[in-house]
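**Student:** below are the sequence and a predicted model; questions follow.
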Amino acid sequence: MNPIIDLRQAIVNRVQDNSKEQLAEVIEGSVDHDEKALPGLGVLFEMIWKQSSQTEQTHLVDTLYQHLNTDAGAGAANPSPS
C-alpha cells in the first residue's frame, strides 16, 4: 500500500463526521502551531482545490501570491521553526 494514500485516508476519516464548527476548530488549531499538522492541512486544502471552480482556484492563488509578495507576508512565508 502507498503510505501517502493511507495518510490521506486517515486524515479524511478523522474529520469526515465533524460539524462545520469542528472543521473550523481543526483548521484554526493547526494554523501557526506544530508542523505535524501541516500534512493534514495539505489534505484538506487538496479537497478544497479539487472542488473549486477555476475562478475560486485563481482567487486562492492570487491570495497566496499577494501574501508571499508583500512585506507583511515575507516573514510569514518563512516561519521560524517550532
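**Tutor:** Good, I have the coordinates. It should be emphasised that the depicted structure is a prediction, and the values quoted were computed from it without experimental measurement.
**Student:** hey, let's count contacts and neighbours off CA atoms from now on
**Tutor:** Fine.
**Student:** secondary structure element holding Tyr18?
**Tutor:** Careful, residue 18 is Asn and not Tyr. For Asn18, there is no host helix or strand (DSSP states H and E).
**Student:** one more to weigh against that first structure:
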Amino acid sequence: MDLNLRNAVISNVSGNTQDQLKSTIIDAIQSGEEKMLPGLGVLFEVIWKHASDSDKVEMLETLEQGLKTP
C-alpha cells in the first residue's frame, strides 16, 4: 500500500470522535465499494498497532469465527 494513501486516510480521520469513526466504518462497509477497502485496512492497521496482546487474540478469534460463518 502506498504510504501516501496511508497518510491521507489517517489525516482524513484524525481528530474524529468515536461516533464519526463508527459512521466512517459503517458507511465504508455498507457501500460495498472496493475502493473503500484500503482505507479500512489502514484503520485496522492503527487498531492492531495500538491493541494489547489480549485484544489481538480477541480480534483474531472474532475474525476466525466470522470467516467460518456463511
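**Tutor:** Looks like it arrived, so ask away. Bear in mind the structure is a predicted one, so any value in this text is a computation, not a measurement.
**Student:** and Glu33 of structure 2, what's its match in structure 1?
**Tutor:** Taking TM-score structural alignment for the superposition, Glu33 of structure 2 sits opposite Asp34 in structure 1.
**Student:** number of nearby residues for that match?
**Tutor:** 11 (other Cα atoms under 10 Å).
**Student:** what does Gly40 of structure 1 give?
**Tutor:** If we define neighbours as other Cα under 10 Å, then Gly40 of structure 1 has 21 of them.
**Student:** same check on Glu45 of structure 2?
**Tutor:** Using other Cα under 10 Å as the criterion, Glu45 of structure 2 is surrounded by 13 other residues.
**Student:** how much space separates it from Gln20 of structure 2?
**Tutor:** Glu45 of structure 2 is 18 Å from Gln20 of structure 2, where distance means Cα to Cα, to the nearest Å.
**Student:** what's the lengthiest helix in structure 2 in contact with?
**Tutor:** Longest helix in structure 2, counting residues (DSSP state H): helix 53-68. With Cα atoms under 8 Å, 6 or more residues apart in numbering as the test, helix 53-68 of structure 2 has contacts from Trp48.
**Student:** can you give me the helices in structure 2?
**Tutor:** 3-13, 18-31, 37-50, 53-68.
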